[in-house]
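A.B. asks: sequence and computational prediction follow.
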Amino acid sequence: MNRKEFFKDLGLLSAGICLGGTDSFAFSPRSDFEKRLVPVGRVLELEGYYVWCNSPIFDHEGKVHLFFSRWNSKKGMSGWINGSEIAHAVADKPEGPYEVKGTVLKPRQGYWDATTCHNPAIQYVDNKYCLFYMGNSNGKTNTKRIGMAISDSLYGPWERTDEPILLPGQEGEWDDHCTTNPAFVKYRDKYYLFYKSWNNKEYANQSGAIRANRKYGLAIADNLLGPYEKSKANPVIDFSKYGNNAQMEDAFVWLENRKFNMIARDMGYINHENGLLMHSRNGLKWSKPEVAYRATKFYFQQEQAPKHLKKYGRFERPQLLLRDGKPVYLFTTTQGGKYKTSSPFIFKII
């Protein structure tokens, strides 16, 4: 990008102008959150692997533990759906370097997570470490289900549920295709599990690169292990009203300043490169999105995309490292790097 192009794009974002072409896209300002981001760079580049879905947490000694998805690079980018495992790495500080400790969860033959383990989301809840994740049993999206593994220590051992903790809806409901992308908070002695899904009929009847329309639902439980009951307000986030098949995914939710906060990846509200930031008083009704982060070109330069990388130039799977409940680092995933696969890219939040 040259200097003229950079300031043109920067001016558009600063003015809150979006390119969707309808009244719904008329104002999406840069958030204070985005203005506080300082790019640090790539970490945990692993030869022979795609690395994705990086979920960080501090331990009681101040070390950073990173739970991440990885799969054999020979499978290509699509290997996440039929060969991902969840691994564990540790560093003395968020910037790394990270030491890989090994695999935490791998596919189990004969179970609901027989072909992939993906989307790790680590939480410390009720004096336990809880690792929410997505698995599937046939290497396809229609068996994606959310489950959980629990441990007394970040080093394991991990005991995972034999069955998913959240199933899709009945045929014809908005969420009858799958449950995936878990995001969790404990709120007023209740356990809130946000999840992504979409509708089978829409998926079957649409064509193109992005079929159906991803929405977010909420399920609430009285106990950590459930049962999780879906809210009658579902879907709690539905961008279809904005037109152009606008949607979002990869949500991370945290509680701060007496409200719910969500960071997620944009899928057409503004574009497919930005991150989005939203707020809610009750987890049911959410504010209009602001820009949480921008495309990779705004933060660092890299060589032209190799032909095998089709998601080049954007950050996905935003996850926050919290200290005392406040975000201090943003962990994302992006394609590229020295092995031309994918790896975490982190930002310090000042």
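C.D. replies: It's in. These figures come from a predicted structure and were not determined experimentally. Numbering: from 1, shown residues only.
A.B. asks: switch to C-alpha atoms for all contacts and neighbour counts from now on
C.D. replies: OK.
A.B. asks: quick one, helices of this protein?
C.D. replies: Remark: helices assigned in the chain by DSSP state H are 3-14, 32-35, 80-83, 200-205.
A.B. asks: turn those into CSV, including mean neighbour count and distance to Ser151.
C.D. replies: Shown next, in CSV, are the helices of the chain (neighbours: other C-alpha atoms under 10 Å; distance: least, C-alpha to C-alpha, whole Å):
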stretch, mean neighbour count, distance to Ser151
helix 3-14, 12, 43
helix 32-35, 14, 32
helix 80-83, 22, 24
helix 200-205, 14, 35
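A.B. asks: contacting residues around stretch 256-265?
C.D. replies: With contacts defined as C-alpha atoms under 8 Å, 6 or more residues apart in numbering, stretch 256-265 is touched by 248-255, 272-283, 292, 315-319, 325-326.
A.B. asks: can we see that at 6 Å?
C.D. replies: Applying C-alpha atoms under 6 Å, 6 or more residues apart in numbering, the external contacts of stretch 256-265 come out as 248-254, 275-281.
A.B. asks: let me have the residues you listed in JSON lines, extended by neighbour count and distance to Glu95.
C.D. replies: JSON lines is the format used below for the contacts of stretch 256-265 (neighbours: other C-alpha atoms under 10 Å; distance: C-alpha to C-alpha, whole Å):
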{"residue": "Met248", "neighbour count": "23", "distance to Glu95": "28"}
{"residue": "Glu249", "neighbour count": "23", "distance to Glu95": "26"}
{"residue": "Asp250", "neighbour count": "23", "distance to Glu95": "22"}
{"residue": "Ala251", "neighbour count": "26", "distance to Glu95": "23"}
{"residue": "Phe252", "neighbour count": "23", "distance to Glu95": "20"}
{"residue": "Val253", "neighbour count": "23", "distance to Glu95": "22"}
{"residue": "Trp254", "neighbour count": "20", "distance to Glu95": "22"}
{"residue": "Gly275", "neighbour count": "29", "distance to Glu95": "21"}
{"residue": "Leu276", "neighbour count": "28", "distance to Glu95": "24"}
{"residue": "Leu277", "neighbour count": "25", "distance to Glu95": "24"}
{"residue": "Met278", "neighbour count": "19", "distance to Glu95": "27"}
{"residue": "His279", "neighbour count": "22", "distance to Glu95": "28"}
{"residue": "Ser280", "neighbour count": "16", "distance to Glu95": "31"}
{"residue": "Arg281", "neighbour count": "14", "distance to Glu95": "33"}
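A.B. asks: next up, a second structure to put side by side with the first:
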Amino acid sequence: MSAASKRALERNYHKNEEWFGHFRKQTLKGDFAYEPGVVRRDPSKVLFIDGLYYTWYSKSVGESYGFGTGDPDAKVFPWDKTQIWYASSKDGETWKELGMAVGEGQKGDYDDRSLFTPEILAYNGKYYLVYQTIKAPYTNRVKNQVGMAIADSPHGPWKKLDKPILSAADNGIWDGNEDNRFLVKKQGDFDSHKVHDPTLVIHGDKFHLYYKGERMGERTTAGGREIRWGVAIADNPQGPYIKSESNPITQSGHELAIWNYRDGVAMISCKDGPEQGTMQYSNDGINFEIMSYIREVPDAIGTVMSLDGDKYPGAALEWGLSHEYHIPEGKQWFEGYNYITKFTFKPNRGSKRSESVMVQKEKD
């Protein structure tokens, strides 16, 4: 038997047909249509409250210039100098921006430069926003943290916790003083440089804070960038969050969408790493197995919490929000702007789920 055939059997390529499907994307109306000079990106999960859909996202304005300008106040990337804003919609198609939810802190605070990549959790009558933060100055070697704000209403007011709920590991060593993130004497843990893209999921009676880790002196792997994810677990939504001894729990994922599926946790991975573009499942929220390979996974998926995600593996992805880049001609990616879009996901033809849907439609 060839090596390829052995891998196919070991990795169950011939199974899990109900986990396969395909995405489609579409533009949105209202304030989520592309707006020149404005960045709207990283939409959170979508909550359905009193007849309206709500989402939270990163917003900034103006051009981005990258590192090396010599001006510490110059905007570096589209997610630099951002705040957390929110919007609502009656139908998920036309969105109205409602204002800023959470802004940067006072000078000297851990979040005085930028807040971005939010996620939302509704629990016991309260709303919990988690997001990553940057403290000025924004350099190649800056270490970000994860903050939290809490409100009794989707409209706020939001009260920020005094301290971050998650920080990068402190066990790497830079080589020299040059502002170069690739020069290290010791790389440290998988999250020794960055903790990004936080998302909160309740699993069992615990709160799981999933996050992307970036390591000091990042290297290139079989799948490109050395990107992996970890989880920190707490007994209540405010923490304290303790990083799992099993971290990292993925070997890929520039961005992940994570949701409860039946008795476990499912995820889908976007870009970076040898397992990019996979849908995975875990009974315990820590040990994930690859269930399928999905092409063209949208960036920064925000799932819709009101969907019945237990109907079949991809049901939580039937529709949701993501973001796209608009890069002016002749510009680099970081000089572009983002706008929020919609995606849909459907099972592949021939799958058991697809066949059952077609039979039901014929009966109707």
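C.D. replies: In hand now; what should we look at? None of the values given here were measured: they were computed from a predicted structure.
A.B. asks: and the TM-score between them?
C.D. replies: TM-score of the superposed chains, computed with TM-score structural alignment, normalised by the length of structure 1, equals 0.74; 296 aligned residues with a C-alpha RMSD of 3.3 Å.
A.B. asks: still on that earlier bit, the helices of structure 1 into a markdown table, with extra columns for distance to Leu193 of structure 1?
C.D. replies: Listed next are those as a markdown table, based on distance: least, C-alpha to C-alpha, whole Å:
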| stretch | distance to Leu193 of structure 1 |
| --- | --- |
| helix 3-14 | 32 |
| helix 32-35 | 24 |
| helix 80-83 | 22 |
| helix 200-205 | 22 |
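A.B. asks: tell me which of those helices sits nearest to Asp59 of structure 1.
C.D. replies: Closest to Asp59 of structure 1 of these is helix 32-35 (C-alpha to C-alpha; 24.7 Å).
A.B. asks: ok, average deviation of the closest one from structure 2?
C.D. replies: Superposed on structure 2, helix 32-35 of structure 1 shows a mean distance to its aligned partners of 4.8 Å (mean C-alpha distance after the TM-score superposition for structure 1).
A.B. asks: Lys243 of structure 2 maps to what in structure 1?
C.D. replies: Counting by TM-score structural alignment, Lys243 of structure 2 lines up with Lys230 in structure 1.
A.B. asks: residue contacts, that match?
C.D. replies: For Lys230 of structure 1, the contacting residues are Leu218, Ala219, by C-alpha under 6 Å, 6+ apart.
A.B. asks: try it again with 7 Å
C.D. replies: If a contact means C-alpha atoms under 7 Å, 6 or more residues apart in numbering, then Lys230 of structure 1 has Leu218, Ala219, Ile220 as its contacts.
A.B. asks: picking up where we left off before, which one, of the helices of structure 1, ends up nearest to Met148 of structure 1?
C.D. replies: Of all the helices of structure 1, helix 80-83 sits nearest to Met148 of structure 1, with 18.0 Å by C-alpha to C-alpha.
A.B. asks: and that closest one, what other elements does it pack with?
C.D. replies: Applying 3 or more C-alpha pairs under 7 Å, 6 or more residues apart in numbering; DSSP states H and E, we find helix 80-83 of structure 1 packed against strand 116-125.
A.B. asks: so the strand it packs on matches what in structure 2?
C.D. replies: Under TM-score structural alignment, the match for strand 116-125 of structure 1 is residues 114-123.
A.B. asks: mind listing what's buried along the matching stretch?
C.D. replies: By neighbour count on 16 or more other C-alpha atoms under 10 Å, the buried set for stretch 114-123 of structure 2 is Ser114, Leu115, Phe116, Thr117, Pro118, Glu119, Ile120, Leu121, Ala122.
A.B. asks: could I get those in TSV, plus columns for distance to Asp189 of structure 2?
C.D. replies: Shown next, in TSV, are the buried residues of stretch 114-123 of structure 2 (distance: C-alpha to C-alpha, whole Å):
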residue	distance to Asp189 of structure 2
Ser114	25
Leu115	24
Phe116	23
Thr117	22
Pro118	24
Glu119	24
Ile120	27
Leu121	28
Ala122	31
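A.B. asks: and of those, the nearest to Val142 of structure 2?
C.D. replies: Out of the buried residues of stretch 114-123 of structure 2, the member with the shortest distance to Val142 of structure 2 (by C-alpha to C-alpha) is Ser114, at 12.2 Å.
A.B. asks: distance check, Asp112 of structure 2 against Ile340 of structure 2.
C.D. replies: For Asp112 of structure 2, the distance to Ile340 of structure 2 equals 25 Å [C-alpha to C-alpha, to the nearest Å].
A.B. asks: who has more neighbours, those two?
C.D. replies: Ile340 (25 against 18; other C-alpha atoms under 10 Å).
A.B. asks: quick one: what's aligned to that one in structure 1?
C.D. replies: Match for Ile340 of structure 2 (TM-score structural alignment): Pro344.
A.B. asks: doesn't Gly336 make contact with its match?
C.D. replies: No. Using C-alpha atoms under 7 Å, Pro344 of structure 1 and Gly336 do not qualify as a contacting pair, with a distance of 10.1 Å.
A.B. asks: measure stretch 211-224 of structure 1 end to end?
C.D. replies: Note: stretch 211-224 of structure 1 ends 33 Å apart using C-alpha to C-alpha.
A.B. asks: give the buried residues for it.
C.D. replies: Quick answer for stretch 211-224 of structure 1 (16+ other C-alpha under 10 Å): Arg211, Ala212, Asn213, Arg214, Lys215, Tyr216, Gly217, Leu218, Ala219, Ile220, Ala221, Leu224.
A.B. asks: name the nearest of these relative to Leu37 of structure 1.
C.D. replies: For the buried residues of stretch 211-224 of structure 1, the nearest to Leu37 of structure 1 is Tyr216 (26.0 Å; C-alpha to C-alpha).
A.B. asks: export the contacts of stretch 256-265 of structure 1 to CSV and tack on distance to Phe331 of structure 1?
C.D. replies: Formatted as CSV, these follow (distance: C-alpha to C-alpha, whole Å):
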residue, distance to Phe331 of structure 1
Met248, 18
Glu249, 15
Asp250, 12
Ala251, 13
Phe252, 11
Val253, 14
Trp254, 14
Gly275, 12
Leu276, 14
Leu277, 15
Met278, 18
His279, 20
Ser280, 22
Arg281, 25
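A.B. asks: lovely, talk soon.
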